[in-house]
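> 3D, please:
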Amino acid sequence: MSPIAARARWAGTVLLGAVASAALVALFSRLEARWVGVCWVALVPWLWILDRTRSWREALFAGGAFALSFTAAVFGWFPEALHSYSQAPLPLCWLALLALAPLMELQFFTFALVRHHLRRTVSTGAWWRIPLLSALVYVGTEALCPKLFAETLGQGFFPSESLRQVADLAGAHGLTLMLLLGNECVFAAGKALVTRQGARRVLAPVAVLVVLLLGGVGYGTWRIHQVALAEARERPLVVGVVQANITKYEKLAAELGTYDVVRMILDTHYQLSDALLRERPVDLLIWPETVYPTTFGTPKSEAGAEFDAELTGFVSEHRVPLLFGTYDLEQEREYNAAMFLGPGREGTLTRSAYRKTMLFPLTEWVPEAIDTPWLRERLPWTGYWKRGPGPRTLAVSLREGRPLTLAPLICYESIFPDYVAEEARQGAELIVTLSNDSWFQGTPAPRLHLMHAGFRSIETRLPQVRVTNSGISALISATGEVLAEVPDDHRASLALTVPVTPRLSTVMVVWGDWLRPTALGVSLLWLLVPGVLARRRGKTGGYFRAA
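Purely as a prediction, here's the structure:
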């Protein structure tokens, strides 16, 4: 066989293994319980490819093949959503996604390179170092990747009620570490069995896999029991949520006019809220992100002042505290905000605001360093909002004066573990997320966003009420269970009975997102220190020989 034919055959084999693993990952990325078991074997075809690499170039190629296959299989819905939002040509949207894949999925390259290096340098008796150090490098590299969707493989365990509880120790990346080691165990046992390496080489990785599985399930079962006991001691809240399923405000404004659109949005929310309040009194009423699509409290027109007065009148008349999404204006700086209005003493209203900090790049916020007329002209859909001051809690007074400290989040912020952990450290008792996922309506994105929200509740052991414009609005328990939801592309108003959980300590709240930087530091020391010591010993030995 000619060298060119041999290389082509090798490349085809690599692509086949990468595509096979990517297809398996795509199955468990659906977040359905029936596919959770695939998490333990999804990487085995790719590991088989990596075990056959003969040079760092081949390892690099294998990493790139999986990065592209993974991105296309798991995020294949994104180019269509980007095309719909920006009107950019669909092929260009696909090209942008795949071009960014090596940067966003850098962990596949470092994992492949380090694993190849270790296979050549680690002795047979210390084989366990290969999977452990490779997994630490993988998790550590994810701390450096600019991931738009904060995805990590361990999120595939979310449908498992018991295994996902491990996230309060080390977040979803702790589950990624478990998944990587589990796949290495399956691969090692299978390889030993096929090559007839003896019962010990087969049983050792199987035993490690069993320990991982039983340890995760056992810990999760214990934490679920703890949460249930804590919830039973507290009086629940009743929270009303409204999902009106009105989307694409800009398009509606162009067709109907801005005033008529705001009028329609508010009237719809008034009607849905009235119907809800007639059925049952609520402690707090919540409307979604940017539901009041203009500045509240600093009106820009007479019509804006009219809408402000109408909304405050609604709260006063119904005597119900309201949290809603709007814009907040300060000295010509505009913020995406959550505004709280509550009945005060002698007919007055209390008011407080939370400003969104973690803005989605370009669509909501453009860094000042690149914010130029040239960019705005070519990307007219870029946003003008400014960043808020960071994690903040809201101390609010509910119906009948009951105090409550909220951890407010707006849309994109719910994917950042450290951000939510900081609000928990500030004394939050309930996470409230206002979101607008309508740009991704009809794609897997709303379900993926809900999964992120679930992990934030597990990591902080706080219940969460999530309210969106078009879905998925939900009530999430402190164990990540979705207790109630309004599906994507539906209109509804619900009264949710929220089980309040007294503050349960978690490693994630105390230490934050600690695993990734720790894994990065440990793996770098493990890889670099032996080489440095060897060079120093070589220099010292050379000096004494010369003497």
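> rest of the way, CA atoms for contacts and neighbours
Fine.
> quick one: contacts of stretch 220-228?
Residues external to stretch 220-228 that are found in contact with it (CA atoms under 8 Å, 6 or more residues apart in numbering): Glu161, Ser162, Leu163, Arg164, Gln165, Val166, Arg461, Ala478, Thr479, Thr501, Leu504.
> so among the residues you listed, which ones count as buried?
With neighbours counted by 16 or more other CA atoms under 10 Å, these contain buried members at Glu161, Ser162, Leu163, Arg164, Gln165, Val166, Arg461, Ala478, Thr479, Thr501.
> which SSE is immediately downstream of the helix of greatest length in the chain?
Longest helix in the chain, counting residues (DSSP state H): helix 199-232. Going down the chain from helix 199-232, the next helix or strand is strand 237-243, by DSSP states H and E.
> so what does that following strand touch, helix or strand wise?
Counting by 3 or more CA pairs under 8 Å, 6 or more residues apart in numbering; DSSP states H and E, the packing neighbours recorded for strand 237-243 are helix 258-279, strand 284-286, strand 464-468, strand 492-498.
> how about a cut-off of 6 Å?
Strand 237-243 is packed against strand 284-286, strand 492-498, with contacts defined by 3 or more CA pairs under 6 Å, 6 or more residues apart in numbering; DSSP states H and E.
> tilt between it and strand 464-468?
Going by axes from the mean of the first three to the mean of the last three CA atoms, to 10 degrees, strand 237-243 is angled at 20 degrees with respect to strand 464-468.
> quick one: strand 237-243 to chain centroid distance?
Chain-centre distance of strand 237-243: 23 Å, with CA atoms, centre = their mean, to the nearest Å.
> next SSE after that strand?
Following strand 237-243 in sequence order, the next helix or strand is helix 249-256 (DSSP H and E).
> ok, and what's touching that following helix?
Val261 (CA atoms under 6 Å, 6 or more residues apart in numbering).
> do stretch 14-34 as well
Residues from elsewhere that reach stretch 14-34 (CA under 6 Å, 6+ apart): 35-36, 42-43, 45-46, 66, 69-70, 73-74, 156, 159.
> second chain to compare with the first, below:
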Amino acid sequence: MKKNLPLAILSGLLLWIAWPPTPYTTFLLFIGFVPMLLAIENIINDDKPKKGRRVFNVTFIGFFIWNSLSVYWVYNALKIVGEVVAIPITLIPYSLGPLLMATAFWLYYRLRLVAPRWVALIGLVCFWIGYEYLHQSWDLYFPWMTLGNGFAVSHQWVQWYEYTGVYGGTLWIWVVNILAFLIYTSLREAQTKRHRMALIMAIVIVVTVPLGYSLSVYHNYVEEVNPSNIVIAQPNIDPYEKDGTIPPASQLEILIQLSRQVAQPNTEFFIWPETAIPAPVYINEEQIGQNDFIKQAQLFLRKYPNGNLVTGAETYRLYNNRATPTAVPSPWGGDQFADFYSTALNIENGDRIQTYHKSRLVPGAESLPFGDALSFLKPVFEHLGGATGNYAPEKDAKVLYSQSGIGVDPVICYESIWGGYIARSVKKGAQFIAIITNDGWWENTSGKDQHLDYAKLRAIETRRWVCQSANTGISGFINQRGDVVKHTEWWVKTSIKQDINLNSELTFYVKHGDYIPQAGSVLAGIGILFLLGMRLRKKQTLTA
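Predicted coordinates for the structure are as follows:
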């Protein structure tokens, strides 16, 4: 343990140093797992007992260091709901991710006991990809630490994400790490020079071919000219003062004035941040056109014939009974129930108003994980004033259309880290991506920088411009090859405009989605079944 724990800690530190938003250190991802693999090799080859437990403990510590240092800002984002709720929710990214990562390594150890090392290493990659896919799919999802996201600050290296998505990056990192590990062990185990040279040639090819291809695509990529003028407003309203301290009408006026400062007669989209129309003004979707703030926004748009406003709001629907699993007793009394939504509105220069409800809700803070199984807790949260599990989700990706037929993918905050989900909107007709977020909850931490960096990967995967409007974070425009062409500073009240190019072509990744993690998960499942079968066979042999 004494020599293996430092190796695991070294892996955790290397991965943290390599992680966005730190520039110029991305290459460390290619060796970050090597010390941990060596630690496991030491455990396998020593004569001490409880090897499986030691493998799990050592890897968990290393991954806890990597995760907690990389997403230390999560607590800031949740503390507004109160420490009682924020502390346990914070443990999801700090501890649950490392728990799943360590489990993948434990499964690798178990496979090493019954299979050759090369088979077990292939199994490790599948177990890891399976964990990543699980962690973006179940109710406790947090795919922020998906390995492929690590290239967000070096997006020039992964232009081929238009074919693979971020899971191609995960696969690339693992193959290089495994080859580096095998080169080291070949030296330690005195393997033949020919074997070492083959490994060295393999690692050179695996690094340089994808990198060279990507750089070639990056420098030769030319967008088809199809311009649309977009305005982004960043109101810089302190999220802790947003609800109650600053009147909603004043907040709306700030956004209107900022938008007017840079708008042109041909501006087609104004993009305002998440909950730009704040929580004290819940909008009844059945009467949305009668809302005074909606009318004020429509009045603003009259000066722009082709203008559309994509804005965040909080909306609700009323029912005479508990019509949906997410409905709660109406806070306005009576026998009615209500669903509340974090919503993106597309308000046209006319009467039509389209809605999209946030689908990927923050576990605990915005949704009750495993709602059916934990439904007995709903009255507790209702008693707490809906501190958690408060929003109802959209069932699937959606496209909002302008009156001229331009399709925009509305992405609300946390949703921007789901490449496959965004790809579904693009497949349905979105020609650019609008991310509306707050980001001020994270304060001046790396969270806001990571959020913008990750958006670059969505641009590459879909070959769509990304327009991000943050309340107090960083707003910006990202072109189709992932370059941030214009951005605001943090904690600045401002607005920016840009002529973007709309795109209707579909990338391979958009057409086929997350095929890599799906295949990896199937192989991981086969590996687990194989281990269970071997364990059962061993028991039968012992009892025979």
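> flag every buried residue along the strand of greatest length in the first structure.
Determined from DSSP state E, the single longest strand within the first structure is strand 333-343. For strand 333-343 of the first structure, a neighbour-count test (16+ other CA under 10 Å) marks Glu334, Tyr335, Asn336, Ala337, Ala338, Met339, Phe340, Leu341, Gly342, Pro343 as buried.
> re earlier: so the longest helix of the first structure versus strand 492-498, what angle?
Orientation check (the same axes, to 10 degrees): helix 199-232 of the first structure against strand 492-498 gives 90 degrees.
> against the first structure, where does stretch 28-40 of the second structure fall?
Mapped onto the first structure using TM-score structural alignment, stretch 28-40 of the second structure covers residues 38-50.
> mind checking how far stretch 184-191 of the second structure is from the chain centre?
With CA atoms, centre = their mean as the basis, stretch 184-191 of the second structure stands 39 Å off its chain's centre.
> if you count neighbours, what's buried in it?
Neighbour-count burial for stretch 184-191 of the second structure flags Ser186 (criterion: 16+ other CA under 10 Å).
> so which of the helices and strands packed on strand 237-243 of the first structure is the most packed in?
strand 284-286 (a mean of 24; mean count of other CA atoms under 10 Å).
> now do the strands in the second structure.
With DSSP E, the ranges of strands along the second structure come out as 227-234, 267-271, 283-284, 308-319, 328-329, 337-348, 353-357, 400-401, 407-412, 432-437, 466-470, 476-478, 484-487, 494-501.
> quick one, which of the ones you listed is nearest to Lys51 of the second structure?
Distance to Lys51 of the second structure, taken as CA to CA, is lowest for strand 407-412 among those, at 44.4 Å.
> mean distance, that closest one to its aligned residues in the first structure?
Mean deviation of strand 407-412 of the second structure relative to the first structure after superposition (mean CA distance after the TM-score superposition for the first structure): 1.3 Å.
> where does that strand end up in the first structure?
Mapped onto the first structure using TM-score structural alignment, strand 407-412 of the second structure covers residues 405-410.
> now do stretch 167-178 of the second structure
Aligned by TM-score structural alignment, stretch 167-178 of the second structure falls on residues 173-184 of the first structure.
> contacts for the matching stretch?
Under CA under 6 Å, 6+ apart, the answer for stretch 173-184 of the first structure is Trp40, Val41, Leu153, Gly154, Leu209.
> can you give me every residue that contacts the fourth one?
For Gly154 of the first structure, the contacting residues are Ala172, Leu175, Thr176, taking CA under 6 Å, 6+ apart as the criterion.
> ok, and the most crowded of those?
When neighbours are taken as other CA atoms under 10 Å, the top entry among these is Ala172 (30 neighbours).
> identify the residue spatially nearest to Leu362 of the first structure, adjacent ones excluded.
Nearest-residue entry for Leu362 of the first structure: Thr382, 5.1 Å, with adjacent residues in sequence omitted and distances by CA to CA, 6 or more residues apart in numbering.
> quick one: map the one you found onto the second structure.
Match for Thr382 of the first structure (TM-score structural alignment): Thr388.
> what about the contacts of stretch 173-184 of the first structure, which are in helices?
With helices defined by DSSP H, the entries of the contacts of stretch 173-184 of the first structure inside them are Leu209.
> now the two most distant members of the contacts of stretch 173-184 of the first structure.
Distance extremes for the contacts of stretch 173-184 of the first structure: the farthest pair is Leu153 and Leu209 at 17.2 Å, using CA to CA.
> on that earlier part again, mind putting the buried residues of strand 333-343 of the first structure into JSON lines with distance to His225 of the first structure?
Listed next are those as JSON lines, based on distance: CA to CA, whole Å:
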{"residue": "Glu334", "distance to His225 of the first structure": "45"}
{"residue": "Tyr335", "distance to His225 of the first structure": "41"}
{"residue": "Asn336", "distance to His225 of the first structure": "38"}
{"residue": "Ala337", "distance to His225 of the first structure": "36"}
{"residue": "Ala338", "distance to His225 of the first structure": "34"}
{"residue": "Met339", "distance to His225 of the first structure": "36"}
{"residue": "Phe340", "distance to His225 of the first structure": "34"}
{"residue": "Leu341", "distance to His225 of the first structure": "36"}
{"residue": "Gly342", "distance to His225 of the first structure": "36"}
{"residue": "Pro343", "distance to His225 of the first structure": "38"}
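> return the member of these nearest to Arg425 of the first structure.
Relative to Arg425 of the first structure, the closest of the buried residues of strand 333-343 of the first structure is Ala338; by CA to CA it sits at 20.2 Å.
> check contacts around the closest one.
For Ala338 of the first structure, the contacting residues are Phe324, Gly325, Ala353, Tyr354, by CA under 6 Å, 6+ apart.
> adding distance to Leu133 of the first structure and neighbour count, write the residues you listed out as TSV.
What follows is those, written out as TSV (distance: CA to CA, whole Å; neighbours: other CA atoms under 10 Å):
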residue	distance to Leu133 of the first structure	neighbour count
Phe324	47	20
Gly325	45	28
Ala353	46	20
Tyr354	42	24
